[in-house]
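Engineer: with the input below, show me the fold.
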Amino acid sequence: MSTRRPQRVHIREVGPRDGFQNEPEQIATEDKVRLINALGRAGLHRIEVASFVRPDVIPQLSDGVEVLSSVDVPDDVALMVLIPNSKGLDNALKVRDKFHEAAIFVSASETHNKKNVNRTIDETMADLDGVAKRITSEGIRCAAVIATSFGCPYEGRVDLERVLSLAERFAEAGASEVGFGDTTGMANPGYVSEFFSAALERLPGVEVTAHFHNTRGQGLANALAALEAGCSSFESSFGELGGCPVPPGSTGNIATEDLVSMFHEMGVETGVSLPGVIDAAREAQTVLGRKLTSHSIVAGPVEWASARS
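Structural biologist: Okay, here's the model as predicted:
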C-alpha cells in the first residue's frame, strides 16, 4: 500500500449541476429537489446543485433559485453553486443564505476556454480574480475549477506548468480549493500520478480535488492513481451523468456509486452510504426515462458470501 494513500476521502456530488446540464429534456424542479434530497440523505456532505449562468445558455439550470429554495438536506451538507463571472455572482448573492460554497472556473486550454465562455484565459482570469475576492469577502467558501487540466481535444497535452500557475493564481485570490478537471476524459493513470504529486507539492494548504470523466473508460483507474499520489478530495456524478458540451462525444463523469464502491472495497472511508447512492441513481433512471451507465446500478454493492463450515 502506498504510504501516501489517504484512508479517508471527501467526495463532492456534482450530478445535480454538472450532470443535469447535459440532459436534453427539461427535468422538473420537483424531481431535481427529490434527487438532491436523496443524495444528501445518503451521506454526501458536499453537493453541487445550481449554476448562475444565463438561462438562455443552459436552460436546464434556469430553475436554480427554486431548487436552492426547496431542497431539504441534513444540516451538515454543504451546497455549492457555479459562478461563471461577475454578473453570475451578483445574481447568486441575491440568495446568499441558500448556499455555502461557490465555484469559479477556467479552462487550461485557450481554445477550449474560447469555445466554452467566449473569452481568452487572460480575460477570464482578470474577471475571476475579482470574483474570488468578492466571494471570500462574503464569507463564502471559494473553490476554483480548472477544466482540460489533463489534455484538450483541440490542443493536445496541456502544459503542467500552465495548469499549476493558474491554480496558484486562484489560491492567491482566495480559493481554498482547486479542482482539476479531466473534461473530455484524456487523462491516463501514469500522468495523473505525476500530476497530483506535483499539484499537492505546489499548493500547500489548498484542498486539491480530482474530477475525472469516463469518456475513454479510464475514470476509476485515474481516481486510483490520484489517491495513491495523496489526493483525498474527489468529484463525481451519480449514475455517471454529465459530460462536456464542448466538444461532442465527451461523456459523463465517473459514477459516484462506482467510486464509492471502489474506495470501500479498498478500505478507504467516504462517509457515504453506497446503497443510498445506488437508490438515488436508479431513481434518476426513472426520472430521465433511460438507462444510466454506471456499473453499480446494475451489480449493486459487493456482497460476500457467508463463510460455510
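
Engineer: going by C-alpha atoms from here, please, whenever you check contacts or count neighbours.
Structural biologist: OK.

Engineer: quick one, strands of the stretch 101-250 of the chain?
Structural biologist: For the stretch 101-250 of the chain, the strands defined by DSSP state E, counting those that start in this stretch occupy 101-107, 141-147, 177-182, 207-212, 233-236.

Engineer: same list (these) but as TSV, adding mean neighbour count and distance to residue 50.
Structural biologist: What follows is the strands of the stretch 101-250 of the chain, written out as TSV (neighbours: other Cα atoms under 10 Å; distance: least, Cα to Cα, whole Å):
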stretch	mean neighbour count	distance to residue 50
strand 101-107	24	10
strand 141-147	25	14
strand 177-182	25	17
strand 207-212	24	18
strand 233-236	25	15
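
Engineer: to residue 43, which of those strands lies closest?
Structural biologist: Residue 43 lies closest, by Cα to Cα, to one member of the strands of the stretch 101-250 of the chain: strand 233-236, at 14.0 Å.

Engineer: quick one: residues contacting the closest residue to residue 26 other than its chain neighbours.
Structural biologist: Distances taken as Cα to Cα, 6 or more residues apart in numbering place residue 60 nearest to residue 26, at 5.7 Å, with adjacent residues excluded. Contacts for residue 60 (Cα atoms under 8 Å, 6 or more residues apart in numbering) come out as 20-21, 23-27.

Engineer: another one to check against the first:
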Amino acid sequence: MKNKQYAIKLTECPRDAMQGIHNFVPTEVKAQYINLLLQVGFNTIDFGSFVSHKAIPQMRDTADVLARLHLDNTTSKLLAITANLHGAEDAVAFDEISYLGFPFSISETFQQRNTNSGIRESFNTVKKINKLCRSNNKELLVYLSMAFGNPYGDEWNTDMVTKWAGQMVDEGISIISLADTTGVSTPQKLKEIYPALCAAFPETEFGVHLHSVPATSLEKITAAYEAGCERFDSALKGFGGCPMATDDLTGNIATENLISFLQQQGIDLSLDMAKWDEAMSYSAKIFG
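Structural biologist: As a prediction, the model looks like this:
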C-alpha cells in the first residue's frame, strides 16, 4: 500500500465526456459544469479541444467556454486537445491553457480516422506542436492511442508501444498517457506494459487514459495502480468515449469509482467532495 502522501494526479475529462453528445450543449451550461469541477481540486481539467468543427461539432465553442471559466480560485490546470498544427496555433494563444494534448495512435487505421493523417505525418506534427508549445510556455502531452491493441487488425505488440514512447521521449515529451481508446486493455497488459515503460524511460511521467465497460473498470484501475501508475484520466459517471473510434462507445473510467478506490488505499486526494457532489448533481443538465 502506498502512503497517504503518494502524489496521485487526477485529470477530470469533461471534454471527453461531452464531445460525442449529439445535441449541442449550450456554452453557458458547459462553463458552469467545468467551473464546478475546477473547484474540486483535480490536478488537471481536460476542458475542450481545438479541432475541426465538422469532426467534433460539440467542441466548436471551446474558446467561448474558456472565456467563462473562473480560474482565480483553482489549483487545477487546463488541458486542451488538438489534432493538428492549426488547432495548436489557436490553443497556444490562450495564456490560461497549460497543456496541449495530441492523440498519437500506433494504429495506422485509427490515426487516419482520428486526425486524417498517417502515423509518420502525425509524428512530424508532434514535433512541430512541441516546438510551438515550448515557445509559448505550454507543455505537450502525447496520448499513445491504441496502446493496448486495436480492433482494426493493424499490427500491435508491446515493442511498438515501447518504440513510439521512446520516439516521443527523444523529442523531449515528458508526459505520455497510455490511451485505451476502445477498451481493449486488460490487467495483464497494464501490468506488463506500464512498469516496462517506466523502467525504460525513468524521467518520463506516464499516465493512463482508460476506457472500459462498467463491469471491468475496477480491475483496470486496480491493475494500473498496482503497476505504479500515478496519473489517471477519468470522467464523472464514466460518460464519454471517442466518437471517432466506434459507433458503440466504450465509456471512460468513472471518476467516482477511481476516487473511491484510491481512498480505500489510504490516499489523501485533497479533493473538495462537497463541490464534487455539486458537479455530480449539475451533470444531469448535460448528460440526463
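
Engineer: report the TM-score for the pair.
Structural biologist: Here the TM-score for the pair of chains, by TM-score structural alignment, normalised by the length of structure 2, is 0.93; 286 aligned residues with a Cα RMSD of 2.0 Å.

Engineer: picking up where we left off before, turn the strands of the stretch 101-250 of structure 1 into CSV, columns for distance to residue 126 of structure 1.
Structural biologist: Shown next, in CSV, are the strands of the stretch 101-250 of structure 1 (distance: least, Cα to Cα, whole Å):
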stretch, distance to residue 126 of structure 1
strand 101-107, 11
strand 141-147, 14
strand 177-182, 17
strand 207-212, 22
strand 233-236, 26
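
Engineer: out of these, which gets nearest to residue 3 of structure 1?
Structural biologist: strand 233-236 (17.0 Å).

Engineer: neighbouring contacts of that closest one?
Structural biologist: Contacts of strand 233-236 of structure 1 (Cα under 8 Å, 6+ apart): 9-15, 207-212, 223, 253-256, 259.

Engineer: let's see that with 6 Å instead.
Structural biologist: 9-14, 209-211, 253-256 (Cα atoms under 6 Å, 6 or more residues apart in numbering).

Engineer: next one: stretch 79-90 of structure 2
Structural biologist: By Cα under 6 Å, 6+ apart, stretch 79-90 of structure 2 touches 45-46, 48-51, 99-102, 115.

Engineer: stretch 194-207 of structure 2 now?
Structural biologist: 174-177, 227, 231-232.

Engineer: also stretch 4-19 of structure 1?
Structural biologist: In contact with stretch 4-19 of structure 1 (Cα under 6 Å, 6+ apart) are residues 46-50, 227-228, 230, 232-238, 241-242, 268-270.

Engineer: select only the buried ones of those in ChimeraX?
Structural biologist: Per 16 or more other Cα atoms under 10 Å, the buried members of those correspond to this ChimeraX selection:
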select :46,47,48,49,50,227,228,230,232,233,234,235,236,237,238,241,242,268,270
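
Engineer: select the longest helix from structure 1.
Structural biologist: helix 121-137 (DSSP state H).

Engineer: give me the nearest residue to residue 141 of structure 2, chain neighbours excluded.
Structural biologist: Residue 141 of structure 2 sits nearest to residue 101 (Cα to Cα, 6+ apart), 4.7 Å away.

Engineer: mind listing the helices for the stretch 151-300 of structure 1?
Structural biologist: Using DSSP state H, counting those that start in this stretch, the helices found in the stretch 151-300 of structure 1 span residues 160-173, 189-202, 219-228, 256-265, 274-288, 295-299.

Engineer: of all those, which one is nearest residue 248 of structure 1?
Structural biologist: Across the helices of the stretch 151-300 of structure 1, closest to residue 248 of structure 1 is helix 219-228 (Cα to Cα), at 18.2 Å.
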